[in-house]
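> output the structure for:
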Amino acid sequence: MTVYKNAQASSIIYLHQGNIMDGTKKLHIAMFPWLAYGHTMPFLEVSKFLVQKGHRISYISTPKNIGRLPKLPPHLSSNISFVQFSLPHVHGLPPEAESTSEVPIDKVPYLKKAYDKLQVPLTEFLKDSNVNWIIHDFEPYWLPGITAPLGINSVLLCLFNASAMVFLGPPSALLGGGRKRPEDFTVVPEWVDYPCNVALKRYEIVNHQQCMDDVSDFQRVGLLVQGSQFVTLRACFEFEPDEIKLLIKLYQKPVVPVGLLPPSLPSNDDEGDDKWEAVKSWLDTKRDKSVFYIALGSEVNLSEESMHQLAFGIEKSNLPFIWVVRKRPMAEAQMDDNHLQDIIPPGFEERVSNKGLVLWGWAPQLRILAHSSVGGFLTHCSWSSITEGLKFGRALIAFSGASADQGMNARLLHGRKVGIEIERNELDGSFTSDSVAATIRRVMVEPEGEMIRANAWAMREIFGNEKLSNNYLDGFTRFIEEFEPSPTKRRV
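This is a model prediction of the structure:
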């Protein structure tokens, strides 16, 4: 048994027996992310790093998802091939939809069924392309049945943190179905061996069940943990040492963190940032850390009543803010401009015009979070958004989007004292404008939030540390370069 020691911590990762490949060997690596922008972008970041180490990448997705990716610089583009597979038609999936941001949550199961049908073209590609490794997401549970006969190594890249993966548990729990009722997911699992508050609220697991198809997300993850050579995740020992060590025990195979993958600020030369110029001019007039930023991601769709409660809470906080309000998925009823305005209370923008900005649609989120006038971030708690907020040390106002890992992330932030969670009804997720306003003020200005603000600011040393991030990516790359399966698994 070989032992791998992480450069950033004293934790030991045990590796499978295997011959060591020449570290200079250049590999052909396929990337296969899930159909969501919060997944395609981190997969691209890992791809770019691997290319800089001399490896060749085939990045596989659908035309629209590939089309949304930013243009690569010339020195990278020659070694990344974008392989486009048309998404097969599935009855129930809206025409032209290719990502989670384009469908409401109850249509996501049809997107998963369509994604599963990519098994056919992917198999043909892998047979003909001499791929050494495939780095895949948590959805294609059928992939080990393809890669194993072909002698292709596979690694499950989870874009969740270690705390969320610990909560899901070992393959035996994921595949055994021991947790059947929603209430079973509202308690910390018995296998957790450190102090922990990470669990789901009942409304969160009920909501997430809407986006699972016949093969549950738990089964998908369990089969892929079992079928991969090792597991990597968007995590680091500096933030989750106990969680990563426990995952190694639970999985009984290598767990190699890829780091937090903090995004880079766009360069000042980037085009299409006219909206940013107006926002920057407004922010420049505000005091340091006085503004809070609100963004609920591309997939959270609150009811009109909930949007109004949130708006009233923002207004009652009486603090300067920027709120990004996005349009509904194309699968929902088409709204005219008047109906769009009904998403927020009538007259809201006029009443708050001296305090805040409402931005419709897209916003330059990284630029906003990086501005010195921004001190807090009201977030739906996707791990990508949290990473962006803590990269700049912004205190977090946690408002779980009630899907996937978002509820677990909200508890994690609250427990680590880098944010405070808005109080909500555990059964239906309802909340009041008063609880929104009170939480915003606690995080942003009140004395009891001073520790939260200080802790979040200190997180820049981890979440915004580019050197640390590159060290993890280096370790991940070396692991792939030096790993070779036993002779019985080599390609014939």
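> alpha carbons only for contacts and neighbour counts from here, please
Fine.
> show me where the stretch 301-450 of the chain has its helices.
In the stretch 301-450 of the chain, the helices defined using DSSP state H, counting those that start in this stretch lie at 304-317, 337-341, 348-351, 365-370, 383-391, 406-416, 433-444, 450-458.
> nearest to Ser154, out of the ones you listed?
Shortest distance between Ser154 and the helices of the stretch 301-450 of the chain, using Cα to Cα, is found for helix 383-391: 23.4 Å.
> can you list the neighbours in contact with that closest one?
If you take Cα atoms under 8 Å, 6 or more residues apart in numbering as the criterion, helix 383-391 is touched by 38, 159-161, 260, 262-263, 297, 366, 369, 377, 379, 395-396, 405-406, 409, 456-457, 459-460, 462-465.
> to compare with the earlier structure, here is another sequence to fold:
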Amino acid sequence: MILQPNSVIPLAGLVIDLFCTSMIDVGNELGVPSYLFFTSSAGFLGLMLSLPKRHDEVGTEFNDSDPDSIIPSFVNPVPVNVMPGFVFNKEGSYISMVNHGRRFKDVKGILANTFQDLEPHALSSLLGQDGVPSIYTVGPLINHKDDGNHQYDHIMTWLDDQPNSSVVFLCFGSGGSFSGPQLKEIALGLEQSEVRFLWSIRIPTPTSGPSEDVDYKEVLPEGFLERNKKTEGFISGWTPQVKILAHKAIGGFVSHCGWNSILESIWFGVPIVTWPLYAEQQVNAFEMAKELGLAVEMKLDYRSGGDREIVESR
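Purely as a prediction, here's the structure:
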């Protein structure tokens, strides 16, 4: 279609994300339908839709001592320790998410970044729920485009020299990072395993997001950098995750279980080892390991920050 100068295209509808449900009212005032673009799993979507009913019955946030929850989008009862952190929050995020979940039923349709063969139970459970809008599966949405950035060619060159399916890739997302003591334990575990590895290391900072400005000699065990050459390990800061998962040398992925990372690993057939950190990653890891059998559990209930226990190398 070729648009003419000063042509007017009538507004057909609004597409909103899960945090912008107040825009539904704007759509109503304009007389156009609203659609929710849900970027996580159908399992988590079902959890969000179940929150208002639970809140109406219980009237309060979750507690660490709560029993397992029956959520229609999951085959198995969901343990409280894999629930998203916001469900325990007394300072506002819990009730905010309850309210968002309540408004989900006010949209005309939900565009979900998933597909039928991946989450058949979750999707069928949503179709059978009273008041749930039409679900349109539009996934997996993965950016395969090469942006032409050659800054990380050295990583790809190193991977080219490794045998097929021989490298474990450790990467924890744009917001994922570990403290010094935890990094040391990861290093010791890799060294003891004697596997080839590609490890994206970023450290937390007091005032901003994770930093790639890392002195590896300060945060890793003494002599590790020299010794890991024998196991043919490669350490980097930020890494081009999609390009790496697509490489024939990658044989496993230790992941924070963000939904985009899960879809990318499934697309390229790379097995996942679960190490969730925050947001809905714990319930994603539960779904992958316990519901679908598509991941190996290392941790399901780990949460970053605070006084979390150190995951030891042995």
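> filter the contacts of helix 383-391 of the first structure down to the buried ones, ChimeraX style.
A single ChimeraX command suffices to select whichever of these are buried according to 16 or more other Cα atoms under 10 Å:
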select :38,159,160,161,260,262,263,297,366,369,377,379,395,396,405,406,409,456,457,459,460,462,463,464
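> re earlier: as a markdown table, the helices of the stretch 301-450 of the first structure with distance to Asp137 of the first structure would be great.
A markdown table is the format used below for the helices of the stretch 301-450 of the first structure (distance: least, Cα to Cα, whole Å):
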| stretch | distance to Asp137 of the first structure |
| --- | --- |
| helix 304-317 | 32 |
| helix 337-341 | 34 |
| helix 348-351 | 40 |
| helix 365-370 | 25 |
| helix 383-391 | 15 |
| helix 406-416 | 17 |
| helix 433-444 | 34 |
| helix 450-458 | 29 |
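> what's Phe392 of the first structure aligned with over in the second structure?
In the second structure, the residue matched to Phe392 of the first structure (TM-score structural alignment) is Phe268.
> its match and Phe115 of the second structure: what is the separation?
To Phe115 of the second structure, Phe268 of the second structure is 15 Å away according to Cα to Cα, to the nearest Å.
> residues near Gly429 of the first structure, how many?
17 (other Cα atoms under 10 Å).
> and for stretch 463-474 of the first structure, what span of the second structure is it aligned with?
Stretch 463-474 of the first structure corresponds to no residues in the second structure, going by TM-score structural alignment.
> so which residues make contact with that stretch?
Contacts of stretch 463-474 of the first structure (Cα under 8 Å, 6+ apart): 7, 46, 49, 236, 257-262, 387-388, 390-392, 462.
> just the buried residues of the lengthiest helix in the second structure, please?
If you go by DSSP state H, the second structure has its longest helix at helix 42-58. Neighbour-count burial for helix 42-58 of the second structure, counted by 16+ other Cα under 10 Å, picks out Ala42, Gly43, Phe44, Leu45, Gly46, Leu47, Met48, Leu49, Ser50, Leu51, Pro52, His55.
> residue boundaries of the strands in the second structure?
In the second structure, the strands defined using DSSP state E lie at 14-16, 34-38, 109-112, 134-137, 167-171, 196-200, 233-236, 250-255, 272-274, 295-297.
> compared with the first structure, how much does the third one deviate?
Relative to the matching residues in the first structure, strand 109-112 of the second structure has an average distance of 1.8 Å after the fit, by mean Cα distance after the TM-score superposition for the first structure.
> what range in the first structure does that strand sit on?
Under TM-score structural alignment, the match for strand 109-112 of the second structure in the first structure covers residues 230-233.
> one more: the fourth one?
Mapped onto the first structure using TM-score structural alignment, strand 134-137 of the second structure covers residues 255-258.
> tally of neighbours for Asn470 of the first structure?
Neighbour count for Asn470 of the first structure, taken as other Cα under 10 Å: 16.
> trace Leu359 of the first structure over to the second structure, please.
Aligned by TM-score structural alignment, Leu359 of the first structure pairs with Ser236 of the second structure.
> how about Ser303 of the first structure?
Match for Ser303 of the first structure (TM-score structural alignment): Ser179.
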